[in-house]
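Participant: Return a 3D structure for these sequence lines:
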Amino acid sequence: MSAAPLKVGVVGCGNIVEQYLATLPHLADVRIVAAADLDPARAEAVASRIEGARALSVDELIADPEVDLVLNLTIPAAHDKIALAAIAAGKHVHGEKPLAATIEGARAVLDAAAEAGLVASCAPDTVLGTGTQTARVAIDEGAIGTPIAATAVMMTPGHERWHPNPDFYYQPGGGPLFDMGPYYVSALVTLLGPVVSVVGAASAVRSERTIGSGARAGEVIPVNVDTHVTGVLVHESGALSTLVMSFDTVASRSSRIEIHGTTGSMVVPDPNHFDGDVEVNVLDSDGWAVLPPAGGYVDGGRGIALQDFVATGGAPRTSGELAFHVLDVMESLIRAAHEGRTIPVASTCDRPAPVPLTELV
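Facilitator: Have a look, this model is predicted:
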């Protein structure tokens, strides 16, 4: 692994890149050196905003000897293809979630990285922020006793209402579970440990969606995924997590995680965000109390996993193994929903190490 700064090449300059550009240029140990996209104009637009960065083709970026790590921000269907090409070229890779659109593609990425002695890690890195990490500290210190249950809810009317090119959200690798589920399942595994089995149900109430913004507003696109998924995750620890992910509802006032233990209950902020208040209510107390930040990267944003890559010597907490287990949990949940039975989760992973409270300077 090369010494800091970690030199990053960004592949995929669509909507999500803006959130990464709000973080990466401000990280002391990370430097963007190149950008690539199937649309050269989008790559040029990104590179022009970063001193010293170059706009390249995808093949040129992957082959560029100056690039240490490929940041893979392509659509889910291309995640494994780009990751495998980067690994074959001797690059570490960090990708947007999911690790791949299928468990087979994800396994191929992890196997290739292991054989090459390289790191394959994956979003979401929201779990590294002060919200989830403060909850992790409190759980580890016994603030709510032994965790026995959790609820995780995400409900929206669908991303086509705001995204100008939402097609991939409604194709395999998308849908509410595979799009938003990684945030919630990654947080649940970070807080409660790996999952051993799942049971669930799913539905899709509409076969088409209408784009609501941008140049394609009014265009109708097909739906080929489940758009409402619910299930129960059985953790190795014995805790039971109830998960609800939907693109079919209007809204929810509880896009958060609640964890209930033998002596108290906890509200964990929205795992799609890096911060937020952690609240605890323990037996015989005066009610809910907000905990001060006790862990995580302060003021973190998307891309903080690359700082964690450097800080941990190339062993980021958002590991490929964690991402693989999260994908396996989600695929198993869909199988359980369609087959009407409990499905064992074949994979496992270590519960990621906690992040000390860390100021970014």
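Participant: use CA for all of it now, contacts and neighbours both
Facilitator: Noted.
Participant: In the helix or strand encompassing Ile334, which residues are buried?
Facilitator: Following DSSP states H and E, the helix or strand that holds Ile334 is helix 320-339. Within helix 320-339, the residues scored as buried using 16 or more other Cα atoms under 10 Å are 320-337.
Participant: Mind giving me the packing neighbours of it?
Facilitator: helix 103-116, strand 120-122, helix 175-192, strand 195-203, strand 228-235, strand 343-344 (3 or more Cα pairs under 8 Å, 6 or more residues apart in numbering; DSSP states H and E).
Participant: buried sites along the next helix or strand along the chain from the fifth one?
Facilitator: Stepping forward along the backbone from strand 228-235, the first helix or strand reached (DSSP H and E) is strand 240-246. Neighbour counts over strand 240-246 (16+ other Cα under 10 Å) mark Leu240, Ser241, Thr242, Leu243, Val244, Met245, Ser246 as buried.
Participant: one more to line up against the first:
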Amino acid sequence: MEPVRIGVVGAGDISPVYLNAITRSPALDLRAIATRDPQAIAEKATAFGARAVSVAQLLADEAIELVVNLTPGVAHEEINGAALEAGKHVYSEKPFALSLGAARRLADLAERRGLLIGSAPDTFYGSAHQAARKALDAGAIGKPVFGTSFLGLPGLELFHPSPEAFYRPGGEPPYDAGPYYTTMWINLLGPVKRVFSVSGAGKSERTILRGPRQGTPFPVTVDTTFNTVLEFAEASVSFIISLDVVVPTLRPGELFGSDGILAMADPMFFGGEPAVIAPPEPRMGLVTADQGFATPNRHDHTGRAVADYRGAGLVDLALAIRTGSRHRTGAEFIVHSVEVMEAIVRSATTNSVIDLESTCERPATIDLQSDAALIALTASPFDLAASAWAH
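Facilitator: Presented below is the predicted three-dimensional model:
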């Protein structure tokens, strides 16, 4: 397969992960990296065998087929739209857009131009989430009734050297960490029908805790805790996401069914230890090693070895461009996912139940035979030994 020629827009904290994923995959060919100040990224571009260019230069380059958008979320609609207008396919970091209207406009533009779009997160491609999906589909817990997910953090300033954007409109938790959870649930249960949410905030000001600006205060202008009910056709899910929990607390997800309980892995990673609890049998861990994207390739912030193959969705899109296959984060999936994010925030703002307008099919499961090319062409963007040293 001829590699898909790629230009990346944005060179922030997440860019090394994508640049590794692109340059290590035989399905992808990195040509250029663009920012507002190309000279500032010249060294990084050279290290990855690419040119440092302006956004306008990248979009005008006829050799580039696919734009990977790594800019902040508030810029995604503009950059994604400009790339489509320039005749490029688009793969974007989440969120693809900040509203249903914007997502629909971009999806319609792509369709009119005969272009494909894709979006992160792609962690549901991972072995743990695929094993959970297949166990559910096989009837391991009977009829699903309700689910829960909880993510509580003291704040993103613990991890990010420039956290201000996460505390402004468009950076709220449902748009940032929230998509990992909502896409996990859509993968399991299908499209969301209705949303109700309440929200609040614990602090009006926070302080940068790492990096060169450590100690710098900044204002909080949005709510930072969202308590949400997502209603699906077969079940409902209680989802709490908060940046006001003083001790990091993670309960990735449990789906309670008529005959058992499905315990999910952390949706921010590809691997994990999902399990089924179906009395009188003891808790049974699900086999994940035979699902693809299972081998640990980095360490998380606690030092635990985890599987993290960010870029699998990008390779899936590249295969769709070259072979005509159907990738898993296409326009329908993107539009619905964006509407769910927006509905969580809008429901809390308006104190109302939001009936969703869009829908989508559940993404196809990963099959070792039919998806052999996807698995083989997706490179690890991390080095396990190096991440252990860094940790």
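Participant: circling back to that earlier point, okay, the buried residues of strand 240-246 of structure 1 in TSV with distance to Gly301 of structure 1 next?
Facilitator: Formatted as TSV, the buried residues of strand 240-246 of structure 1 follow (distance: Cα to Cα, whole Å):
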residue	distance to Gly301 of structure 1
Leu240	29
Ser241	26
Thr242	27
Leu243	25
Val244	25
Met245	23
Ser246	25
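Participant: Just the buried residues of stretch 68-82 of structure 2, please?
Facilitator: In stretch 68-82 of structure 2, counting by 16+ other Cα under 10 Å, buried: 68-77, 79-82.
Participant: what does stretch 26-36 of structure 1 give?
Facilitator: Leu27, Asp29, Val30, Arg31, Ile32, Val33, Ala34, Ala35, Ala36.
Participant: again, but for stretch 189-197 of structure 1
Facilitator: Quick answer for stretch 189-197 of structure 1 (16+ other Cα under 10 Å): Val189, Thr190, Leu191, Leu192, Gly193, Pro194, Val195, Val196, Ser197.
Participant: In CSV, list those residues along with distance to Glu18 of structure 1.
Facilitator: Supplementary listing: the buried residues of stretch 189-197 of structure 1 in CSV, determined by distance: Cα to Cα, whole Å:
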residue, distance to Glu18 of structure 1
Val189, 28
Thr190, 26
Leu191, 29
Leu192, 32
Gly193, 32
Pro194, 32
Val195, 33
Val196, 36
Ser197, 36
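Participant: and of those, the nearest to Arg341 of structure 1?
Facilitator: Nearest to Arg341 of structure 1 among these is Ser197, at 10.4 Å by Cα to Cα.
Participant: outside of stretch 131-148 of structure 1, which residues touch it?
Facilitator: For stretch 131-148 of structure 1, the external contacting residues (Cα atoms under 8 Å, 6 or more residues apart in numbering) are 126-127, 187, 190-192, 238-240, 259-266, 268-269, 271, 273-278, 280, 282, 291-296, 354-355.
Participant: now that stretch: which residue numbers in structure 2?
Facilitator: Matched against structure 2 by TM-score structural alignment, stretch 131-148 of structure 1 falls on residues 128-145.
Participant: buried set for that stretch?
Facilitator: Of the residues in stretch 128-145 of structure 2, those buried (16+ other Cα under 10 Å) are 128-133, 135-136, 140-145.
Participant: Ok, stretch 84-101 of structure 1 next?
Facilitator: Quick answer for stretch 84-101 of structure 1 (16+ other Cα under 10 Å): 84-88, 90-101.
Participant: State the distance from the counterpart of Ala88 of structure 1 in structure 2 to Asp29 of structure 2.
Facilitator: In structure 2, Ala88 of structure 1 lines up with Glu85, judged by TM-score structural alignment. Glu85 of structure 2 is 22 Å from Asp29 of structure 2, where distance means Cα to Cα, to the nearest Å.
Participant: now swap in Arg326 of structure 2 and tell me
Facilitator: As for Arg326 of structure 2, its distance to Asp29 of structure 2 is 21 Å (criterion: Cα to Cα).
Participant: Trp389 of structure 2 - how many residues pack around it?
Facilitator: For Trp389 of structure 2, the number of neighbouring residues by other Cα atoms under 10 Å comes to 9.
Participant: OK, contacts around Val229 of structure 2?
Facilitator: Counting by Cα under 8 Å, 6+ apart, the residues that Val229 of structure 2 touches are Val195, Phe196, Ser197, Ser236, Val237, Ser238, Phe239.
Participant: Identify the farthest-apart pair in these.
Facilitator: Ser197 and Ser236 (13.0 Å).
Participant: pretty sure Ala63 of structure 1 contacts Ala89?
Facilitator: Yes - at 6.0 Å, Ala63 of structure 1 and Ala89 qualify as touching, with contact defined as Cα atoms under 8 Å.
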